[in-house]
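S.K.: Sequence first, then the predicted structure:
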Amino acid sequence: MRLNIIYAGMSCLFIGMASPAISFAAGHMLTVEQRLALLEQRLNQAENDVRQAKLHAIQAEQQTRDADARARMAENRVQQLENRTLAVEAQTAETGKKIDDTALASAKTTPADNGFEFSGYARSGMLINSNGRGARGGPGVSPASSIGGDAHVGRLGNEKDNYVELSFIKHLQFDDGSKARFKTMLADGANNPDPWVQDNDSHHLNVRQLYVEMTDLSSFGGPVKNATLWAGKRFDRDNFDIHFTDSDIMFLGGTGGGINDVQWTPHFKNDFSLYARNFGDLGSDRYNDNDVQNVMLTANSFYDNWQLMLTGMAAQGNDELKDNTSTTGSYALRSDNTAQHGYYAMLAYHDKERFYGVLPGSSESALQFGHGLGAEARQPGSDGDLTRDAMSVRFASYGILPVSKNWEIAPSVIAQHSEDRYRNGDRYDWATFNLRASQAITQNFALLYEASWQYMDLNPNGRTYNNDGDIDAYQAVKGDFYKLTFAPTFKVGDVFDIKARPEIRFFVTYMNWDKELDRYAVNDDFGSAGFTAGGNWNFGVQTEIWF
């Protein structure tokens, strides 16, 4: 290598000697000795650079060998750790299986006590007329309410009964994470105002609900992972109503079983239920045995705020009851055309945050259709007097709107058309509009207002009823009903919330209706002594609470 460098230097020297013009252009002429000295200096520097480069290369090669050795050592350690991890996992799995088996056995015998819950609803009050005597009234006071009992008017200042529901709930939680819930509800209703009523025809103590739920079952997965199983006597979980008229938009109930919250997607779920019941509502003591049972299969589908409910029902033997007593308490004569089957459908929209999608508040609406036994749209399957051709279409809606910091309003509407309901050729059309308003005055005092209007066009087409042994006929009538109520109210809690309870109300109510409605039936309220068209005043006090 040194000879090559010397050769290169000598070449440069000869080139320089052959080109004196270039050296001269640099400014001066160097002697041969000076040029050789400079060349030697440059050669020594180049040789030193080569030695340094070679040394760096040797060091880098050594570092690479060291890195390879360390990598092999790390790989060996990782393999050792993997082997130890697999051994630990196998041991843990075996131990976990033993723990799960122990927990399962423990869960079967030692449920954790997760608390007791008590809830209730109650109302009680007096209702007197302008003569100081007991007044007539109630949400179902109008003739249209004899048609399935759902044509209600505003209830504020229009109730005189004493009614209570007491619910007792026990929660259980098990070691495997599963939960159970037991609920029973006792209910009592009476109209007698005396402090002690031993024998009262309107007094009915009921066990209205008695059921068990199971949820978070450890063996469930997929769409039923978070589902709830239930069995017993209950109100369906998906029922909803218009409180201000005491009108169920949907009430499904009886004794049976089902499954809730079958979650197919984050937005879509199903509830399925099977109910069996006799005909008649709370307060009816007719046919309260097991001779006639209506069996109802229901599927509720929910997509976000939308609900689609489909129900099919059958009551074998319903047409065999041919005496003069109705299963629903309306005393209608039964016929050979009485329905044994029916179906029902409802499309509903629930918005808990917006007033019909426009303003902050809440609203719920439903469009319902029923045929045969399903033509009772408020409580499907509860009316055994419907004909095989009975048909009903019903629309119900209400909303709650905070107008200002002191005012809330709650409008509602229910409208229904029925035909061939109790005998072929009959037709019942009615619509109720109600407006409840609340004005907060102080933290514990509010003024409540309510206005109701109901339109009726009822054509029973010769339908008859039993009137104390006499057979009378319903009359075709057409007319309007009006009600206005003013109620100074004391509250605790959120006085600005129109649905906050408890409340103690003092009220005055004015009711009036078209005179033609007095002749609909001899045994109903309209047209009875002291309660005829022309204007009626009622006064009273009432308390209402739920918790």
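M.R.: Structure's in. What do you need?

S.K.: Going by C-alpha atoms from here, please, whenever you check contacts or count neighbours.
M.R.: Fine.

S.K.: residue boundaries of the strands in the stretch 151-300 of the chain?
M.R.: Counting by DSSP state E, counting those that start in this stretch, the stretch 151-300 of the chain forms strands over residues 162-173, 179-190, 204-215, 228-235, 240-242, 247-250, 253-263, 268-277, 294-303, given from the N-terminal end onward.

S.K.: same deal with the stretch 351-500 of the chain?
M.R.: Along the stretch 351-500 of the chain, counting by DSSP E, counting those that start in this stretch, strands occupy 354-355, 359-360, 362-372, 391-402, 407-419, 427-442, 445-459, 464-467, 470-473, 477-491.

S.K.: Among those, which comes closest to Glu159?
M.R.: Nearest to Glu159, of all the strands of the stretch 351-500 of the chain, is strand 477-491, at 11.8 Å by CA to CA.

S.K.: Could you count how many residues lie near His203?
M.R.: 17 (other CA atoms under 10 Å).

S.K.: Name the nearest residue to it, ignoring sequence neighbours.
M.R.: The shortest distance from His203 to any residue that is not its chain neighbour, by CA to CA, 6 or more residues apart in numbering, is 4.8 Å, and that residue is Ala190.

S.K.: Now do the contacts for the one you found.
M.R.: Asp161, Asn162, Tyr163, Asn200, Ser202, His203, His204 (CA atoms under 8 Å, 6 or more residues apart in numbering).

S.K.: Included below, for side-by-side comparison, is a second structure:
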Amino acid sequence: MNSMRNCALAFAASCLAPAAAEALEYEGYIRSGAGISTGSESQSCFKLPGASSKYRLGNECEQLAELGAYHDFMKLGDGSRVGLYGMAQLYNEYDHTPRFTGEYGQTRLVQGYAYWHDIAALNGGSLWAGRRYYKRNAIDISDFFYWNQSGTGAGIEDVEIDGLRYSYFFSRKDSFDQERYINRHDFNVAGFKTGSWGELELGVSYIEEPKWVDAHSGWAVTAQHKKENFMGWGGGNTFAVQYGAGPGVALGSTGPTDYDRGNVSLRVVEFFDWQATRRFGGQFQMVYQRDKRRYDGNQDWYSIGGRTVYGLSEQWKLATELGHDRVEADDGTRKLTKLTIAPTWSPNGPTFRKAHPEVRFYITYAVWNRAAQRAADELAPDSALSSTGTFGSDRHGANIGVQLEHSW
């Protein structure tokens, strides 16, 4: 009873003596470009059917901007902050007038939530509610958000107890693409020290059974380990293992609700950055995913690749990216290999990270096998790998283009 009373008093005290509001703050991200291909005037991007991502250097076919702003309306006596955050997203595919709406584009409010950060009674934890990019873990060179708990709902985040950080999120909707509301619960515990090896985080997702016919509940678990200054190379290493069943096969988000527990997915992720010298850095990744489906067939996805960045001068660097994807499915083994060489103007320095803006002049070449083409004809007609796409019946092709990428 005393601990509950003390906690209530601490919450009350935190509401006293509010300070003046802070100024409106801005952040954002933009990538924009143009390109042509050897098959036609239109650039077409290379992605293997059945793979969950693609290597993105010189292989992105959209204009994208995300513009965010946040404002602390109040700073309370315990140092906590109350405010609002919002982000608009503008998206448009290449070779279409950038109206950011209709069949080839969109304009959306991808984030909009209220927050109460750094609450003393929660040992620095936070409360929030709304639509949010929440605990998104991604591999940069492939834009693969392998553990992404984003959604619309409310949560309590990073409450520290005995050196561990506890978070809980209740969501109803993952994204605009989810047509129906589905209850999902995400529980995370971070801060398990592994000595000099780094830190471990554990997560559990539970998806309630929806109230319509032929729907099922599901679950997923994730264990993720991170180490800074991996091998003394200045970057970080991440290793993650994920397993899910039923609608939990999305491994952190909400999968198809008609999947029962006989549908499972296993994923192993390993990637690391390096910045061995100021002029030599990059990132390497390996992904394995096993999907077992009761009626849709099984498949294994393997992905291995890397990007190296070498500074030719203080403002010019050479980026090279090589990636290989392989999907073993019931209809055969699909293969795709992509190579990009990109001289890059980087006015903020030659490093791999924290060097935006970047202007990349790239040549991308890809080659794929007949099984990949057959799968593209069935699953992604008119895509780059299909026989009705930019490169026709050929099983190789190239793109040439320029791209600006910047974040602030």
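M.R.: That came in fine, so what should we check first? Keep in mind that what you see is a predicted model, and the values were worked out from it rather than measured.

S.K.: And the TM-score between these chains?
M.R.: Comparison of the two superposed chains (TM-score structural alignment, normalised by the length of structure 2) gives a TM-score of 0.87, and 384 aligned residues with a CA RMSD of 2.4 Å.

S.K.: looking at the strands of the stretch 351-500 of structure 1, which is closest to Tyr211 of structure 1?
M.R.: If you check each of the strands of the stretch 351-500 of structure 1 against Tyr211 of structure 1 by CA to CA, strand 362-372 wins as the nearest, at 27.5 Å.

S.K.: Residue range in structure 2 corresponding to that closest one, please.
M.R.: The alignment of strand 362-372 of structure 1 onto structure 2 (TM-score structural alignment) covers residues 236-246.

S.K.: How far does the matching stretch sit from its chain's centre?
M.R.: Average the C-alpha atoms of stretch 236-246 of structure 2, do the same for its chain, and the two points are 13 Å apart (CA atoms, centre = their mean, to the nearest Å).

S.K.: ok so, going back, would you write a ChimeraX line that selects the buried entries of the contacts of Ala190 of structure 1?
M.R.: Typed into ChimeraX, the line below selects the buried ones among the contacts of Ala190 of structure 1, using 16 or more other CA atoms under 10 Å:
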select :161,162,163,203
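
S.K.: Among the contacts of Ala190 of structure 1, list the two that are farthest apart in space.
M.R.: Taking CA to CA as the measure, these span a maximum distance of 14.0 Å, between Tyr163 and Asn200.

S.K.: Spit out the contact partners of Asp113 of structure 1.
M.R.: Applying CA under 8 Å, 6+ apart, we find Asp113 of structure 1 in contact with His171, Leu172, Gln173.

S.K.: oh, I was asking about Ile400 of structure 1
M.R.: With contacts defined as CA under 8 Å, 6+ apart, the neighbours of Ile400 of structure 1 are Phe355, Gly361, Ser362, Ser363, Glu408, Ile409, Ala410, Pro411.

S.K.: Excluding chain neighbours, what is closest to it?
M.R.: Leaving aside its chain neighbours, Ile400 of structure 1 sits nearest to Ala410 (4.4 Å; criterion: CA to CA, 6+ apart).

S.K.: swap in Asn183 of structure 2?
M.R.: Spatial nearest neighbour of Asn183 of structure 2, excluding adjacent residues (CA to CA, 6+ apart): Arg172 at 4.8 Å.

S.K.: so what corresponds to that neighbour in structure 1?
M.R.: Using TM-score structural alignment, Arg172 of structure 2 pairs with Ala276 in structure 1.

S.K.: Count the neighbours of that match for me.
M.R.: Applying the criterion other CA under 10 Å, we find 20 residues in the vicinity of Ala276 of structure 1.

S.K.: I'd guessed it sits against Gly254; true?
M.R.: Yes - counting by CA atoms under 8 Å, Ala276 of structure 1 sits close enough to Gly254 to count as a contact (5.6 Å).

S.K.: So which bit of structure 2 is the lengthiest strand in structure 1 matched to?
M.R.: Within structure 1, and with DSSP state E defining each element, the longest strand by residue count is strand 112-129. Counting by TM-score structural alignment, strand 112-129 of structure 1 lines up with residues 20-37 of structure 2.

S.K.: got the buried residues for that stretch?
M.R.: Neighbour-count burial for stretch 20-37 of structure 2 [16+ other CA under 10 Å]: Ile30, Arg31, Ser32, Gly33, Ala34, Gly35, Ile36, Ser37.
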